[in-house]
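Colleague: this one's sequence-less:
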């Protein structure tokens, strides 16, 4: 049963990131096959890096279901875009947040299955959740979301810590996943709606004499 949840989560995460890549390609007026490239890199990049680092067979090569999910999501996103007069960048940020949250969990789970410690698993979850979007933004010549003054990697880390805490308390597997997903998405969307920022390097105000 756990493996079924894991597989389904991975498929959903791939689909969300493929949609976010397609929406970014539309925003940047990338045509033809270029959209497929951007969307595929977004959907598969984070998981590919994760599997390479874990010395594990790359997930979309071992199980082509992920390629079907990627291309299907691209097709659906293209149809969605073609039938709307205007597609806001908000949709891209929304599906990116959902994809990041899901891939964060998938990265943690896969690392733990491979026998890593929890701190390595949390780091691998962040890598899985962030890297695909990072590659998308670089290809499209955008300042990567992870580099902006928003809760992005911090939201991902908070989700990982939530998963670790619930797991340590021996909470049910499903609730560990749901709790981590909720915290990650809540913080990310809160950053978008209310401008939450970590402000780690906030400068001190200088009093005028």
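Modeller: Cool, the structure landed. Owing to the predicted nature of the structure, the values given are computational and were not obtained by experimental measurement.

Colleague: When you work out contacts or count neighbours from here on, use the C-alpha atoms and nothing else.
Modeller: Fine.

Colleague: And for the helix or strand containing residue 67, what's in contact with it?
Modeller: In this assignment (DSSP states H and E), residue 67 forms part of helix 65-82. Helix 65-82 is contacted from outside by 11-12, 14-16, 18-19, 22-23, 36, 39-40, 43, 59-60, 87, using Cα atoms under 8 Å, 6 or more residues apart in numbering.

Colleague: Farthest pair within those residues?
Modeller: For the contacts of helix 65-82, the maximum inter-member distance is 31.3 Å, found between 59 and 87 (Cα to Cα).

Colleague: Which one's more surrounded, those two?
Modeller: residue 59 (18 against 15; other Cα atoms under 10 Å).

Colleague: quick one: the more buried one from residue 197, how far?
Modeller: For residue 59, the distance to residue 197 equals 34 Å [Cα to Cα, to the nearest Å].

Colleague: Take this one as well and set it beside the first:
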């Protein structure tokens, strides 16, 4: 079971590293900037989560996370250099997949640490969103978390599905898959149909 969680973590790290690399390309960063942006995107949210939960930071004693980041950077840069362009939605799609993996992994880790469901959902939001927040701030962008289509709300939905599934007695793997699908499908739907949560009436 622990091995399965580790692989889910690595997949989430790799996908978020891809989104960081894509944004670094868009901002015309050098090689070091690419690696930095990919790294903070990939491990930023999980680091904040572990510090809050007061548990060992997940990447400190496991170099496989950095190999996953470097491999993602290498493959992504090779593909971009070969194609000389990226689709307009590539960054957001990569980010959506990373969001789905990390929101659920964050909630799952909080529950393993003995936290109640509400705290687990919040930890899922932090894990899924904060790496992207750091990425966007470093790149000089308004974080996706704070504007545009539904973002953090999708993590909350995924966290609710996960915690409810566990409470209903579903096996952990099935609960994780259902929660990831909820987060991913809701985020992709929000991107496609511009689903937002407006509280102000803007002139435009």
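Modeller: It's in. Every value quoted in this text rests on a predicted model; they were computed, and no experiment measured them.

Colleague: picking up where we left off before, among the contacts of helix 65-82 of structure 1, name the buried ones.
Modeller: With burial judged by 16 or more other Cα atoms under 10 Å, the buried subset of these is 11-12, 14-16, 18-19, 22-23, 36, 39-40, 43, 59-60.

Colleague: so which of the residues you listed comes closest to residue 142 of structure 1?
Modeller: After measuring these against residue 142 of structure 1 - Cα to Cα - the closest member comes out as residue 23, at 13.5 Å.

Colleague: Correct me if wrong: that closest one contacts residue 92.
Modeller: Yes. With contact defined as Cα atoms under 8 Å, residue 23 of structure 1 counts as touching residue 92 (5.8 Å).

Colleague: By how much does the helix holding residue 67 of structure 1 deviate from structure 2 on average?
Modeller: By mean Cα distance after the TM-score superposition for structure 1, the fitted helix 65-82 of structure 1 averages 0.9 Å away from its aligned residues in structure 2.

Colleague: repeat for stretch 3-18 of structure 1
Modeller: Here stretch 3-18 of structure 1, set against structure 2 after superposition, deviates by a mean of 0.6 Å using mean Cα distance after the TM-score superposition for structure 1.

Colleague: Tell me which stretches of structure 1 form strands.
Modeller: With DSSP state E, there are no strands along structure 1.

Colleague: Tell me which residue of structure 1 matches up with residue 56 of structure 2.
Modeller: When structure 1 is aligned by TM-score structural alignment, the residue opposite residue 56 of structure 2 is residue 57.

Colleague: whoops, I mixed them up, residue 24 of structure 2
Modeller: So, by TM-score structural alignment, residue 24 of structure 2 is matched to residue 25.

Colleague: Nearest residue to that match in space, please, no chain neighbours.
Modeller: Of all residues beyond its chain neighbours, the one nearest residue 25 of structure 1 is residue 35 (5.2 Å), with distances taken as Cα to Cα, 6 or more residues apart in numbering.

Colleague: Quick one: neighbours of the one you found, just the number.
Modeller: Burial of residue 35 of structure 1 is recorded as 22 neighbouring residues (other Cα under 10 Å).

Colleague: now swap in residue 71 of structure 1 and tell me
Modeller: Counted by other Cα under 10 Å, the residues lying close to residue 71 of structure 1 total 19.

Colleague: Same check on residue 203 of structure 2?
Modeller: Residue 203 of structure 2: 4 neighbours (other Cα under 10 Å).

Colleague: thinking again about what came up before, next step: the buried ones among the contacts of helix 65-82 of structure 1 restricted to helices.
Modeller: 11-12, 14-16, 18-19, 22-23, 36, 39-40, 43, 59-60 (DSSP state H).

Colleague: wait, which of the residues you listed is closest to residue 119 of structure 1?
Modeller: For those, the minimum distance to residue 119 of structure 1 (Cα to Cα) is 22.2 Å, reached by residue 59.

Colleague: so what's the closest one up against?
Modeller: Contacts for residue 59 of structure 1 (Cα under 8 Å, 6+ apart) come out as 47-48, 51, 66.

Colleague: conserved subset of these in structure 2?
Modeller: Contacts conserved in structure 2 for the contacts of residue 59 of structure 1, using both residues aligned by TM-score structural alignment, their matches' Cα atoms under 8 Å: 47-48, 51.

Colleague: What separation do you get for the closest residue to residue 98 of structure 1 other than its chain neighbours and residue 53 of structure 1?
Modeller: Spatial nearest neighbour of residue 98 of structure 1, excluding adjacent residues (Cα to Cα, 6+ apart): residue 185 at 6.3 Å. Separation of residue 185 of structure 1 from residue 53 of structure 1 (Cα to Cα): 26 Å.
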